[in-house]
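Asks: Sharing a model prediction with you, sequence too.
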Amino acid sequence: MQIRLVQGDITEQHVDAVVNAANSSLLGGGGVDGAIHRKGGPDILRECRALRASSLRDGLPTGQAVATTAGRLPASWVIHTVGPVYSAGEERSPLLASCYRESLRLAAELAAETIAFPAVSAGAYGWPLSDAARVAVQAVQESSITLSEVRFVLFDGPTHAAFARAVTEHG
């Protein structure tokens, strides 16, 4: 499985599945979540509302993943996952790793060959960048699911650098 690091906009990635760092409501928000909903259009929100009205009445649990259409994005699916909020007093790394594992599992079920991940929980959820990168890279490398390409799409230079260090250290 090829791991690629790209500095850029996840909504512009031509991959089979784009991962959304969603909130549990699945109804849009800020950051990556807001960008995916805005650029993907109303079809994503429509499917998220349908999920909330049926199987996910209480929202998507942290560490889990669910797929919807990608709407107007240059992908086939959006895989929504809810990352944990960082806590210095509680070990939540397994939940963060689960976001990546569950997204990969779902991508394989959808017969996706390529997937693009953001840095889940490293923004508004406050996860320290170097640790978020370590957990993400390790979870992908240790996964039994192998796609053709796993792409980490990182918004800025410091995030890209943190992931590059994690790939070097854990690769």
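Replies: Structure received. Numbers count the residues shown, from 1 in each chain.

Asks: Going by C-alpha atoms from here, please, whenever you check contacts or count neighbours.
Replies: OK.

Asks: Okay, helices next: where are they in this structure?
Replies: Shown for the chain, the helices assigned by DSSP state H span residues 31-40, 42-53, 93-109, 129-142, 157-170.

Asks: So what's the gap between the shortest one and the chain middle?
Replies: Here helix 31-40 shows a centroid-to-chain-centroid distance of 12 Å under the convention Cα atoms, centre = their mean, to the nearest Å.

Asks: contact partners of that helix?
Replies: With contacts defined as Cα atoms under 8 Å, 6 or more residues apart in numbering, helix 31-40 is touched by 10-11, 20-23, 28, 44-45, 70-73, 118, 123-124.

Asks: quick one: which of these sit in strands?
Replies: Using DSSP state E, the subset of the contacts of helix 31-40 located in strands is Asn20, Ala21, Ala22.

Asks: which of those tops the neighbour count?
Replies: Asn20 (32 neighbours; other Cα atoms under 10 Å).

Asks: what sits against it?
Replies: Asn20 sits in contact with Val32, Asp33, Ile36, Val78, Ile79, His80, Thr81, Phe117, Pro118, where contact means Cα under 8 Å, 6+ apart.

Asks: Going by distance to Thr146, which of the residues you listed wins?
Replies: Set against Thr146, the nearest of the contacts of Asn20 by Cα to Cα is Phe117 (14.7 Å).

Asks: Burial check on that closest one, number of neighbours?
Replies: By the criterion of other Cα under 10 Å, Phe117 has 22 neighbours.

Asks: and it, what does it touch?
Replies: Counting by Cα under 8 Å, 6+ apart, Phe117 makes contact with Ile10, Val18, Val19, Asn20, Val150, Arg151, Phe152, Val153.

Asks: okay, pairing it with this:
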Amino acid sequence: MEIVLVQGDITEQRVDAIVNAANSSLLGGGGVDGAIHRKGGPAILAECKELRASRYQRGLPTGQAVATTAGDLPARWVVHTVGPVWSEREDRSALLRGCYTNSLWVADALGATTVAYPLISAGIYGWPIEDAARQALTALREATPSTVSEVRLVLFSAETYAAAERARAAG
């Protein structure tokens, strides 16, 4: 599986599956989550509401992943995952890596060959960008999906792109 770094807007990626850094409600929010819901249109929210009414009445647990349609996005599916909030006192890195691997397994089970990820938890959830990039690359390097051949880590700003480049170079 090839891991590609891209600076850009995740909602414009032409891939099989776009990963959403969702909140546990699955009902939209700010940042990546809000952008995906706005650009993807009402079909995504409708499926998220169905998931909340059935399987995830208490919300999607941190680190887990679930798929919906991609609506009007240039993808087939959106895989929603809830990243952990950064904590100086508690190591939550396994939960963050779980967001990447669990999303990848969901996309793989759907038959996706290309998947685009944002830098999960690095926005409003406060995860330090350098470590968020390192955790993402570590999780993705260690995964061995059967159908996914390309993963894009889509970084919105030059700052996050540079952090991901440094993390990739550090190995």
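Replies: Everything's here; your move. No experiment lies behind these values; they were computed from the predicted model shown.

Asks: Could you tell me the TM-score of the two chains?
Replies: Once the chains are laid over each other, their TM-score by TM-score structural alignment, normalised by the length of structure 1 reads 0.98; 170 aligned residues with a Cα RMSD of 0.6 Å.

Asks: coming back round to it: now the ones in strands among the contacts of helix 31-40 of structure 1 as a markdown table including distance to Gly40 of structure 1?
Replies: Shown next, in a markdown table, are these (distance: Cα to Cα, whole Å):
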| residue | distance to Gly40 of structure 1 |
| --- | --- |
| Asn20 | 11 |
| Ala21 | 14 |
| Ala22 | 14 |
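
Asks: Can you give me the neighbour number for the equivalent of Cys48 of structure 2 over in structure 1?
Replies: If you follow Cys48 of structure 2 across to structure 1 using TM-score structural alignment, you land on Cys48. The number of residues packed near Cys48 of structure 1 is 22, by other Cα under 10 Å.

Asks: likewise the one 10 residues further on?
Replies: Using other Cα under 10 Å as the criterion, Asp58 of structure 1 is surrounded by 11 other residues.

Asks: Now distance to Ser93 of structure 1 too, for the contacts of Asn20 of structure 1, in a markdown table please.
Replies: A markdown table is the format used below for the contacts of Asn20 of structure 1 (distance: Cα to Cα, whole Å):
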| residue | distance to Ser93 of structure 1 |
| --- | --- |
| Val32 | 20 |
| Asp33 | 21 |
| Ile36 | 25 |
| Val78 | 23 |
| Ile79 | 20 |
| His80 | 18 |
| Thr81 | 15 |
| Phe117 | 17 |
| Pro118 | 16 |
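
Asks: which among the residues you listed end up buried?
Replies: Among the contacts of Asn20 of structure 1, the ones that count as buried by 16 or more other Cα atoms under 10 Å are Val32, Asp33, Ile36, Val78, Ile79, His80, Thr81, Phe117, Pro118.

Asks: Provide a list of residues in contact with Ile44 of structure 2.
Replies: His37, Thr68, Thr69, Ala70, Gly71.

Asks: From these, pick the one nearest Ala163 of structure 2.
Replies: Of all the contacts of Ile44 of structure 2, Ala163 of structure 2 sits closest to His37, with 26.6 Å by Cα to Cα.

Asks: residues contacting the residue nearest to Ser25 of structure 1 when sequence neighbours are not counted?
Replies: With Cα to Cα, 6 or more residues apart in numbering as the criterion, Ser25 of structure 1 has its nearest non-adjacent residue at 5.0 Å, and that residue is Gly59. Residues near Gly59 of structure 1 by Cα under 8 Å, 6+ apart: Ser24, Ser25, Leu26, Arg52.

Asks: For the third one, which non-adjacent residue is closest in space?
Replies: Once flanking residues are discounted, Leu26 of structure 1 sits nearest to Cys48: 5.8 Å by Cα to Cα, 6+ apart.

Asks: what does the last one give?
Replies: Take Arg52 of structure 1 and drop its neighbours on the chain: the residue closest to it by Cα to Cα, 6+ apart is Gly59, 6.3 Å away.

Asks: Ala124 of structure 1: how many residues sit nearby?
Replies: By the measure other Cα under 10 Å, the count of residues near Ala124 of structure 1 is 11.

Asks: The nearest residue to it once chain neighbours are set aside - how many residues pack around it?
Replies: Counting by Cα to Cα, 6+ apart, the nearest residue to Ala124 of structure 1 once its immediate chain neighbours are dropped is Gly31, at 7.8 Å. Residues contacting Gly31 of structure 1 under the criterion other Cα under 10 Å number 13.
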